[in-house]
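**Q** Predicted model follows, preceded by the sequence.
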Amino acid sequence: MGTPLGDFIRARRDSIQPESLGLPERGRRRSPGLRRLDLAGRAGISVEYLTRIEQGRDRNPSIAVVNALADALGLDPSERTHLRYLSKITGGECSAHTRPVPLRRDVRPTVLETLRLLEPGIAMVTNRLGDVLAHTSGYASVTSGTGLLDADTPNLTRYVFTDPRARTFFADWDDIADEQAFDLWIGPTAENSEWFTTELAPVAGPDFTRRLDRRVVPRRGTLRLNHPSGGELQLLRETLELSSDAQQLVVFLPADERTAEALDRLRRRPHGRLRAIS
């Protein structure tokens, strides 16, 4: 059985063409990408050790080995950070799965107070499953008419993959779909797996499964939204990790003057107040 760390390394190795690293072509191969022999040589480790890591038989490589693999794979800064994260969670993966702790769906009072201080700005609290746990009235104004908040327990991942309106609302739907699938994958808890298997996978179809299996770190650029009222909104995102709760506070800021003016018009409409969802 593989591990998040081993799966990521293997997926990255398969995506690299040898010639891009100045390596000679070695003829026909049974699988695409970089050979284990080449990656192991570039990282300064044995092929047998690399095989154990990829297959999940070695779950605790040293920091030096993780850094060497990052160098050998040519990872960018965000991918290096993610590789170190996977290394940490892989080492404690067994105990996490045998004694699963459900994700918190309640939002701490201090976090709710932070949201109130951000009013009438655009902000929400979410988790790796994509649950929208709380949000400001500004967030409601930006998503009004899209169907995202219509459910009793809104979920961004489910919305992206199952609601046809999402493909219009998100101007860069493919990028957002990659983000949501990736966030679900990097939260490898028993609850995530059960939710994916029993609820989302049957209705999301093979496109979701393919994105989940890609294990490519998304770029998370400017968020472009096609609001139903007309016009495109461009938003910058600042994400604050609430690590003790396995949640994130996401704040959205206008990326240009046109968006700032459009947001001012949207805020003048009645959309209710701060909402917490449990």
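**A** Sure, I can see it.
**Q** all contacts plus neighbour counts: C-alpha atoms, from now on.
**A** Noted.
**Q** And for Leu274, nearest residue in space, chain neighbours not counted?
**A** Leaving aside its sequence neighbours, Leu274 sits nearest to Thr136 (Cα to Cα, 6 or more residues apart in numbering; 4.5 Å).
**Q** any idea how far Arg167 is from the one you found?
**A** In this view, Thr136 and Arg167 are 23 Å apart by Cα to Cα, to the nearest Å.
**Q** now the strands for the chain?
**A** Listed in chain order, the strands found in the chain under DSSP state E are 122-127, 132-135, 223-226, 232-242, 247-254, 275-276.
**Q** Counting neighbours, go ahead and name the busier of Thr136 and Arg167.
**A** Thr136 (26 against 18; other Cα atoms under 10 Å).
**Q** that older thread, among the strands of the chain, which comes closest to Lys88?
**A** strand 232-242 (16.7 Å; Cα to Cα).
**Q** list the buried ones in that closest one?
**A** For strand 232-242, burial by neighbour count (16 or more other Cα atoms under 10 Å) applies to Glu232, Leu233, Gln234, Leu235, Arg237.
**Q** need the contact list for Pro218.
**A** Contact analysis of Pro218 by Cα atoms under 8 Å, 6 or more residues apart in numbering lists Asp175, Asp178, Glu179, Phe182.
**Q** In helices only, show me those.
**A** Mapping the contacts of Pro218 onto helices (DSSP state H) picks out Asp175, Asp178, Glu179, Phe182.
**Q** middle-most residue in the chain, spatially?
**A** Computing the C-alpha centroid of the chain and ranking residues by Cα atoms, centre = their mean puts Asp183 first, at 2.6 Å.
**Q** Nearest residue to that residue in space, please, no chain neighbours.
**A** Of all residues apart from its sequence neighbours, Arg128 sits closest to Asp183 (Cα to Cα, 6+ apart), at 5.3 Å.
**Q** One more to weigh against that first structure:
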Amino acid sequence: MDSENLLGQFLRARRALVRPEDSGLPAGSRRRVAGLRREEVALLAGVSTDYYMRLEQGRERHPSAQVIDALARALGLDEEAAAHLHRLARPASGRRRPGTRRERVSPTLLRMMEGWHRTPAVVLGRCLTVLAHNTLGRALFDGHAHSGDLVRLVFLDPNAKEFYPDWERVAVNTVAGLRSAAGADYDDARLIETVGELSLNSEEFRRLWARHDIRRKTRETKRFRHPLVGELTLDYESLTVNSAPGQQLVVYQAVPGSPSEQALSLLGSLSADESAKAPWPSENASPSER
């Protein structure tokens, strides 16, 4: 994964997704590139074509905040993507280097989650690996080859498209969430390993990663086709864990009185006898030690 010119990569990817007509430009019939040309982005942003080309090529490293705002408008970026563009243009000094430091989950948070008997909950790390879960959270994702890693579950698990009826939407949001969680720190060893493996083994992941979509995991309604209890439609909220930057607490809930609530209750009953088993994904480590 090339991390030498992240700003240029992002600009190229995003201008390829903008249709000329959406920017008030003629589409034409002889376009050789997808999306906007460099000179068109420069025109819309009010900068010279030469200056914009230097930005894409990595030869200009210090664009002003005003230029970045203008580029965000020209590319039609939403607030989150525009903020990401600013981070790429001004990466934080002393960026964290690759390491193998283990991500730990607070024992207090673990106890809190275990008290939620009717609510699946998982704690995710920076690369969307499952660091911890309560009993119902484990039961929701259990039974897959990659139950402990939500990115690998989506793209590498043979049953992913059966488990997620809306797989394409889940895939888009998962990749966008992975980029958002990574921020501008593409030197992280786990991220390099994750992106490398998925790029080699999933054409769909490569296609979506190349789009440079940015979208935090916040809230959504998601459908599951669970092998034990069938269809589930659950709302989730993703909450940042202030005591552990980079971690997310994801809490799922069914609409009261709905068939999904009944199915979730059944899943809780079926999983009650399994709660004494060794925690996954590792049989030799507690969730807080992953």
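**A** Here it is on my side, so go on. None of the values given here were measured: they were computed from a predicted structure.
**Q** what's the TM-score here?
**A** The TM-score (TM-score structural alignment, normalised by the length of structure 1) is 0.82; 269 aligned residues with a Cα RMSD of 2.9 Å.
**Q** follow-up on the earlier one: give the equivalent position in structure 2 for the residue nearest to Asp183 of structure 1.
**A** Alignment note (TM-score structural alignment): Arg128 of structure 1 maps to Arg126 of structure 2.
**Q** OK, contacts around that match?
**A** Taking Cα under 8 Å, 6+ apart as the test, what Arg126 of structure 2 contacts is Leu178, Ala181, Ala182, Gly246, Gln247.
**Q** Which of those residues are retained in structure 1?
**A** Here is what carries over to structure 1 from the contacts of Arg126 of structure 2, by both residues aligned by TM-score structural alignment, their matches' Cα atoms under 8 Å: Leu178, Ala182, Gly246, Gln247.
**Q** Report the two of those residues separated the most.
**A** Every pair of the kept ones among the contacts of Arg126 of structure 2 checked by Cα to Cα; the farthest is Leu178 and Gln247, at 12.2 Å.
**Q** and Leu198 of structure 2, how many residues sit next to it?
**A** 18.
**Q** which residue packs closest to it, ignoring adjacent ones?
**A** Once flanking residues are discounted, Leu198 of structure 2 sits nearest to Phe205: 6.4 Å by Cα to Cα, 6+ apart.
**Q** where's the alignment partner in structure 2 of Val65 of structure 1 relative to Ser48 of structure 2, distance?
**A** Here Val65 of structure 1 is matched to Val67 in structure 2, going by TM-score structural alignment. According to Cα to Cα, Val67 of structure 2 stands 11 Å off from Ser48 of structure 2.
**Q** okay, these two: which has more neighbours?
**A** Taking other Cα under 10 Å, Val67 of structure 2 and Ser48 do not tie; Val67 has more neighbours (16 against 13).
**Q** Export the strands of structure 1 to JSON lines and append columns for distance to Pro18 of structure 1.
**A** Compiled in JSON lines, those are given as follows (distance: least, Cα to Cα, whole Å):
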{"stretch": "strand 122-127", "distance to Pro18 of structure 1": "38"}
{"stretch": "strand 132-135", "distance to Pro18 of structure 1": "42"}
{"stretch": "strand 223-226", "distance to Pro18 of structure 1": "34"}
{"stretch": "strand 232-242", "distance to Pro18 of structure 1": "35"}
{"stretch": "strand 247-254", "distance to Pro18 of structure 1": "38"}
{"stretch": "strand 275-276", "distance to Pro18 of structure 1": "50"}
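**Q** Where is the longest helix in structure 1?
**A** helix 77-91.
**Q** chain center to it: distance?
**A** Offset of helix 77-91 of structure 1 from its chain centre (Cα atoms, centre = their mean, to the nearest Å): 13 Å.
**Q** Residues contacting it, please?
**A** Here helix 77-91 of structure 1 has contacts from 3-5, 8, 59-61, 63, 66-67, 70, 186, 217, using Cα under 8 Å, 6+ apart.
**Q** now that we have those, which one has the most neighbours?
**A** When the contacts of helix 77-91 of structure 1 are compared by neighbour count (other Cα under 10 Å), Leu5 ends up highest, at 26 neighbours.
**Q** To which residue of structure 2 is it aligned?
**A** Per TM-score structural alignment, Leu5 of structure 1 is aligned with Leu7.
**Q** Quick check: the gap between its match and Arg211 of structure 2.
**A** Applying Cα to Cα, the value for Leu7 of structure 2 to Arg211 of structure 2 is 13 Å.
**Q** likewise Phe224 of structure 2?
**A** Taken as Cα to Cα, the span from Phe224 of structure 2 to Arg211 of structure 2 is 26 Å.
**Q** more neighbours, those two?
**A** Phe224 (22 against 19).
**Q** what's near enough to touch the nearest residue to Leu263 of structure 1 once chain neighbours are set aside?
**A** Nearest residue to Leu263 of structure 1 in three dimensions, chain neighbours excluded: Val142, at 7.6 Å (Cα to Cα, 6+ apart). Applying Cα under 8 Å, 6+ apart, we find Val142 of structure 1 in contact with Ile122, His227, Leu263, Leu266.
**Q** Translate Val142 of structure 1 into the numbering of structure 2.
**A** In structure 2, Val142 of structure 1 lands on Leu140 (TM-score structural alignment).
**Q** again with Arg215 of structure 1
**A** Aligned partner of Arg215 of structure 1 by TM-score structural alignment: His212.
**Q** what's that match in contact with, if anything?
**A** His212 of structure 2 is in contact with Phe10, Ala13, Arg14, Ala176, Arg179, counting by Cα under 8 Å, 6+ apart.
**Q** Could you check how many residues crowd around the second one?
**A** This means Ala13 of structure 2. Ala13 of structure 2 has 17 nearby residues by other Cα under 10 Å.
**Q** my read: it touches Leu208, true?
**A** No. When contacts are counted by Cα atoms under 8 Å, Ala13 of structure 2 is not listed as touching Leu208 (10.6 Å).
**Q** re earlier: quickly name whichever of the contacts of Val142 of structure 1 is closest to Arg26 of structure 1.
**A** Set against Arg26 of structure 1, the nearest of the contacts of Val142 of structure 1 by Cα to Cα is His227 (51.3 Å).
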